[in-house]
Structure formats: C-alpha cells, structure tokens
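Q: turn this into a model:
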Amino acid sequence: MPTTRRGALLGAAGSLPAAAASAQSAVPRDPVIRIGVLADFSGPYRDTSGPTSVVCAQQAVEDSGAAARGIRVEVVQGDHQNRPDAALALVRRWFDQDGVDMVCEVNNSAIALAVANLAREKDKAQLASGAASSALTGEQCSTHTIQWTYDTWMFANAVGSATVRNGGDTWYFITADYGFGHQMERDTSRFVQAAGGKVLGSARFPFPGTTDFSAFLLQAQSSRAKVVGLATAAADTVNCIKQAREFGLTRRGQKLAGLVMFTTDIHAIGLETAQGLLLSEVFYWDLNDRTRAFTDRVRPKTPQNWPNQEHAGTYSACLHYLKAVADLGPARAKASGGEVVRRMKAMPTDDDCFGPGLVREDGRKIHPAYLFEVKAPAESRGPWDYYKLAGTVPAEQAFRPIEEGNCPLIARR
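A: Okay, here's the model as predicted:
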C-alpha cells in the first residue's frame, strides 16, 4: 500500500535503535527480493511516475521469469511527497526494517542525490529511472546508483543545440526552483551558447505549489527572446504551456521549448495546443515493434495513462536488476546492493523499451535518444498517437562523454 507522510515519519522514528540492529540487517534472513518504487503518488508528477511506474515494475518482475527460477520478488511503493526529508525517512525504514533491496524511480533529483548517499551507506541499490540531474553520474556519482533513463545533459544537448541551429538563438528560461530545474537551465544554457546563441535571463518559480505562471511569462515576454525554455516537468510544463498560449506568446513570434516533456504531458495539453512542439524522449510507445509489444502488455493494466519514457525506464531498470539477481543468486543479491550494481554494469542490457545498451562505469545507462515533433490533430490516428520522429541521436552521442563528468569513480582508474 502507498506509504503516507505519517507512516514515513513514524518509520524514521522506528529506525533509530542501536547500531547492533544495523549490523544485523546486513545478514540476509528473508529470501524475498524487494523492490521499492519511490515516486510521486499525490503531487504534480503522479501521472508521469506514480501508479504506472508500479505497474511497469511489476511487469518487469513478470517478464524476468524470476518465479520460474524460484526467486520470489515483491514490489512495494512509497510517496516521497517531493520532500527529501520525508523520502529519506521512508527509505531508511525500507532498508532497516522492511527488507527492501533496491529503490527505483525516484523522480526528484534532490531526493535521488540524498538517497544515493543512504544506499551507499546501507549497501543497497538505487536505480534512478526518474531523476534527471546529470550530477548523479558526475561529481556525485556513486558505486550504488545507476541513472537509467535520461538526464539534463541529454535533454539540453538534443533540444538546445538543435533549436539554435534552426534560428532560435536568443533564450529566456522559466525554471523550477530546485535541483533538477537549476541543472536543466545550466546544461541547456551551455549548449545554446556553444551553438552561438545567447541567454537573456531566467525567472525561477517556487516548487512545488505554483499554478499561476503569469508573472514569469510576462518576464519572458518582456525579454523578447526568440525561445522561452521551460526548465520544468510534468504538471508545471502543462500549465506553463497552456498559459503561454493564453498570453499569446507564440502569436507574437516567441517559441516554447519543452526541455523535459513526456507523452503524458501532451495528453494533458491536447494536440490543438501542443502541435508543432519539438521535444526529446528516449522511448515512445509507437517507435518500433518492440516498444509496441511492451505497451500491449502494460496498457490493459493502466488504460488511462499509457507508459511514457519514465515508466519505460522503471521497467527496463527493474528487468536488468533481476537479471543480475538471478546471475548472482538472491542470497548474494540481498547481502550487497553494491555487488548487484557491479554485476549490472558488467552485463549488456537489452529490453523491449530501449533495445540493446550498456551501463557505464560512472553509472550512466546508455541508449539512443530521439527528437520528436508533436502531431497536428488531423495527423493523429487514435488515442496517444502524438509524435512523429524528427531525428535520432545515436547512443554513443546521446549522453555526456564519461571523461567530462568528473565522476570520482573514473578518476580512481
């Protein structure tokens, strides 16, 4: 069942007994492998992560064949409330009391960075399939964390550089005022400037809780930048785009660049408003036969919210994790999350969402990225048919080169 705020805080209080309990927790007494889906179940990113990510984690368990190998797997879920303190209290209880071996999703960069430290301390695994900060594989990389789906460097590279090349050479940012938003703005600014563009300024809005973006949109309009970059995600992006249309920004010649967007966002906005938007994703349900096969398995379990790239990342990460568990054996896997992560890095990846890939030494999962254009209403053939492929970024070019990340794990070589 979802973990409430009260339950998370009570769990934190219950996890404070003496160090002896922590030492005993290192001895695996429960043969069940437990996966914790830490996500937003009650806030602005519920549709982007939340229940559909749980479904995808459960689908990975089913597709892994763990049951046929005699490996018992349970999936639990918890609401991080977009608060690092509440998230850490919950995850500490998971690790110390509930026998959780791996935490995935974690669709909040500040929380993912905090959980990375706890996972390393407790020798557990974190597969950050929803967090976007490229710091997770840079200066703050960890032996116990893999960043699975996307990151700010990838989005900035794919959207920022291409837009400048197409004439959008002056930018103004509307940025969510927390770790992810700041990183997204910094990374995109760097690519805009490297391509010959200029950044004229930015406006940062409080997160979470902002629903009225009028003041920030007026600042963007006054800047006269050709492009307004939205360093936002999920509901914030949806609200900002809708209000920008109402303010007439696009009618006055300014373009909106959705730096991090998902099919769930387009679904909420509607094709009439979103048509023509360029955005980057690493998964789309109608991309090829394998993505369609995956979606056909998941869709009956979540018919109102088809899987997006974040959900696909949770599936892919859990599937590869369970392959490593099977390779090591569940007892060894429960004894050391760090050993499971090392085995995951040593094994090639392959699944219906992303195809073949690999996990680098810095914890970055590598696969292609895609540039999509949102269809006009007349081009859509049915429900969730929103994108047409505009370009492909090969896997070896999609993510930051390993030598540029300043990951301490690489510096030790």
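Q: contacts, neighbours, all on C-alpha from now
A: Fine.
Q: packing partners for the helix or strand residue 181 falls within?
A: Using DSSP states H and E, residue 181 sits in helix 179-194. Counting contacts by 3 or more C-alpha pairs under 8 Å, 6 or more residues apart in numbering; DSSP states H and E, helix 179-194 is packed against helix 109-122, helix 152-155, helix 161-165, strand 170-176, strand 198-205, strand 227-231.
Q: list the helices and strands the third one packs on?
A: By that I understand helix 161-165. Secondary-structure packing of helix 161-165 (3+ C-alpha pairs under 8 Å, 6+ apart): helix 179-194.
Q: distance from the helix it packs on to the middle of the chain?
A: In this view, helix 179-194 has its centroid 17 Å away from the chain centroid, taken as C-alpha atoms, centre = their mean, to the nearest Å.
Q: repeat for stretch 73-84
A: Here stretch 73-84 is found 14 Å from its chain centre; the criterion is C-alpha atoms, centre = their mean.
Q: go on, stretch 258-271?
A: With C-alpha atoms, centre = their mean, you get 15 Å for stretch 258-271.
Q: compare with the first, here's sequence two:
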Amino acid sequence: MTFWTGRRSLLIGGGAMASALAAPALRAQPTRNVRIGVLSDMSGPYSANTGQGSVIGAKLAAEDFMRARPGLRVEVIQADFQNKPDVGLSMARDWLDRQGVDAILDVPVSSVALAIGGLVAEKDKVALFTGPATAALTGASCGPNHVHWTYDTWSLAAGTGRALVADGADTWFFITADYAFGHALEGDTAGFVKEAGGRVLGTARTPFPGTTDFSSFLVQAQASRAKVIGLANAGTDTVNCVKQAAEFGVTRRGTRLAGLLFQIADVHSLGLQAAQGLALSEAFYWDMNEGTRAFSSRFAPQMGGQKPGMIHAGGYSAVLHYLKAREALGDNASGRAAVGWMKANGTEDLLFGRGTVRADGRKVHDMYLFRVKTPEESKGPWDYYGTTRTIPADEAFRPMRGAGCALVPS
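A: Okay, here's the model as predicted:
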C-alpha cells in the first residue's frame, strides 16, 4: 500500500486487505480518481464521536474497496469547520468549486448539513451525512444529491422515548441545547412520549455553545418531579450534564437519565460510575459480532485505543456504498446519478449488515436500545453496553409518507 500526505490529505493505493470486510468487485470499468472530503469537528465538543475517527472510517472503507482494484485512487481530505455554519459552508464551497471534491462526508452540525444539502444539489456533487441528527434531511429538506446515514433525531427518539414510557417512566423534563439539533431531538422525543401516554412537564434551554454549568437546569428538572430527565444535547454538553447529575445524586433519588444522543466515547469520558444505568439508542456497537470486532481491531490502534462509535462506522459504510456507485457508473457520473444508484441498489457490509437507501435518502438498518453497564458488570475497557432491545429497520426510522419529502411519490 502507498500513502501520500499533504494538505492534511491521505492518498491510498490498493493492497491486500482482510477479506472479511472487502467489498465485492463489480463489472464496470474502475473509476480512476475519487476525492472525498471529511468535514468535521476535529477539536470541539463532538470531536470524540466524529472528527479523526470519521477520517479513519473513510480511509478503511477506501482500503477495503480497493482490494483487487490497483488502478483506483481515492484521496481523503479533512477540515475542521469549528462547528460554525459560515466556516463550514465556505469550506464546502471551496472544496467543490476549486479542489475537485466529489463527496462530502460527516458534517456533525445540523444547520451546516442543511445548507450543504442545498449546495451539493446546486453543484451536482454528493453529501454523505453521517454526523448530523436532524430528520429534516430526509423530510422537507430532502434532496437528490445527499443521503442521511447512521441515525437521526426520529430514530433516537423512537428507541429511547417509547421504551422508557413503556417501562413506566411516563413524565419527562428536557434539558435541551438551544439550536436546531436540540430542538429537533426534544420535539421528536416529546412526540413519542405523548403518543405512548406520557407527559412532558417542562423544558430548560441551554445556550450553545459554551454551557459548562448545568446545575440550575438540573434543579429545574428535579423540581418538576419528572421521572425522566431527557438530555437533548450531545458531546461534552451531555458528558458535563450527566457528570453533574451524578454529583447532585439525581439518579439516587429515583430519577432516570435518558441520553438522547449519547455515544460510547461519551461513556468512556464520563466513566461507568457516573454513566451506569443510562438508557440510550445507537445504530452500532463495536462488540456486537465478528464483523464489528474485526473493524474495531483495525480502527482502535489508529485512535490511541478508542473503539469506534456509530458515526465512525457509518462513515465506513457510507463511503463503501458510494464507491460502489462510482465504479458502477464510471468517471463521468454526476452526483445525482451516484445517489440514484445508491438508492436503487441495496447496501451490505459487516458493520450494519444488509440495508437500503430509501427514495428520501434515508439509509435504513436496525437500531438498538442499550443500557450502560455498572462497573461490576463490565469486563474491561470499552465493555460498556448491554442490549435491551433490537429495533427492526422498519420500525427504527420515520416512515416516508407524510414527512414532506418532495422525492417521495404521493
């Protein structure tokens, strides 16, 4: 294998790879050059769940796809958009206009992703959204040039909200990050809580970014006497909130915490003593089967031992399917044609199994409801989850009908 580093980029040549994860060869003439840009949070509150891990996920997909394709050259470049919409859109435009990027991956801020969805349609390129949460990307803001991989606010809300209400936790108070993602996650979860017969007793909106002291919001939540405090935030915001809830003894008083977007890197940062018992929904866990463990064994050494989360795994899966489309269609394929191929052909990899990309751009697979283990239950580092429920693909994501996507036949 050959590597070339420059402009924070990685050029990967073909080589012998583990056959367990290799993609099947297609009959069409191989594409000679593909350039993928990972637009992510490399140093901020979402960096542990996206960031460099998303770059590595893309790199591993390219390596596996290029097995038996020695003429294919895939370049992966990366940029930190600092979670600022103006910076992210400017970087994306420069990539598409001047740097020959074919597809943009990740984008873990919903407002930026919504803007880039319009941009790739204008430029006829591709966006593989693995990081943002808003379900609007496959609803009113769906488009012919982007797909939404891994998870969204609807799938997180459906898994966690329904399960906890069914378990008797029928009164909720939300601590919500005050921006598009937080509002969407709160709204979707509140809808499931009410649908299941529960009630929402109140909401506290926290400034984003920059909230570090959640004490006043936790006091409001406790004063409501809600059985569940739903955390409609992410990254270090969620970690800090859970940590302070543990310090206040919130769960010792019988209140349950629901991390509505809480991932394995967050659990690791927080520690099992504080995170134990937390309910959460994810699309992937590194220790689920032989395929996920094999991927994780390649990923972790490049991340200082950190196991992959669902967004990192989603990056691998999305890039692999996109490269299949590029090979099938050839060098001159438009972005719209590539996304059309991705929708018309089923997905398959050893991280998510078989799946589909629907007409609205939603990639569909099973989701899982997990409970964070106690320190006594864990057998070692990163052994953090116990599976409470598998949510089948046909239940895990919002139905297409009635969601407002113009691409869905009426």
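Q: about what we covered before: give me the mean deviation of the helix holding residue 181 of structure 1 from structure 2.
A: Following superposition, helix 179-194 of structure 1 is found to deviate from structure 2 by 0.4 Å on average (mean C-alpha distance after the TM-score superposition for structure 1).
Q: and the angle from that helix to strand 227-231?
A: Relative orientation of helix 179-194 of structure 1 versus strand 227-231 (axes from the mean of the first three to the mean of the last three C-alpha atoms, to 10 degrees): 150 degrees.
Q: where does helix 179-194 of structure 1 end up in structure 2?
A: The aligned range for helix 179-194 of structure 1 in structure 2 is 180-195, by TM-score structural alignment.
Q: got the buried residues for that stretch?
A: 181-194 (16 or more other C-alpha atoms under 10 Å).
Q: what does stretch 34-43 of structure 2 rub up against?
A: Here stretch 34-43 of structure 2 makes contact (C-alpha atoms under 8 Å, 6 or more residues apart in numbering) with 47, 50-52, 54-55, 73-83, 88, 92, 95, 100-108.
Q: 6 Å instead?
A: With contacts defined as C-alpha atoms under 6 Å, 6 or more residues apart in numbering, stretch 34-43 of structure 2 is touched by 47, 51, 74-80, 82, 101-107.
Q: for it, buried residues please.
A: Neighbour-count burial for stretch 34-43 of structure 2, counted by 16+ other C-alpha under 10 Å, picks out 34-42.
Q: mind putting those residues into TSV with secondary structure and distance to residue 266 of structure 2?
A: TSV is the format used below for the buried residues of stretch 34-43 of structure 2 (DSSP: H, G, I helix; E, B strand; the rest coil; distance: C-alpha to C-alpha, whole Å):
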residue	secondary structure	distance to residue 266 of structure 2
34	strand	33
35	strand	31
36	strand	27
37	strand	25
38	strand	21
39	strand	21
40	strand	17
41	coil	15
42	coil	16
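Q: residue 344 of structure 2 -> structure 1?
A: Under the alignment (TM-score structural alignment), residue 344 of structure 2 pairs with residue 346 of structure 1.
Q: leaving out sequence neighbours, find the closest residue to that match.
A: Spatial nearest neighbour of residue 346 of structure 1, chain neighbours left out: residue 359 (7.7 Å); criterion: C-alpha to C-alpha, 6 or more residues apart in numbering.
Q: kindly report the same for residue 200 of structure 1.
A: With C-alpha to C-alpha, 6+ apart, the residue lying closest to residue 200 of structure 1 is residue 172, at 5.5 Å.
Q: for residue 300 of structure 1, see how far away that neighbour is.
A: Separation of residue 172 of structure 1 from residue 300 of structure 1 (C-alpha to C-alpha, to the nearest Å) stands at 41 Å.
Q: quick one: which of the two has more around it?
A: The neighbour count for residue 172 of structure 1 versus residue 300, taken as other C-alpha atoms under 10 Å, is higher for residue 172 (27 against 10).
Q: alright, I will stop here.
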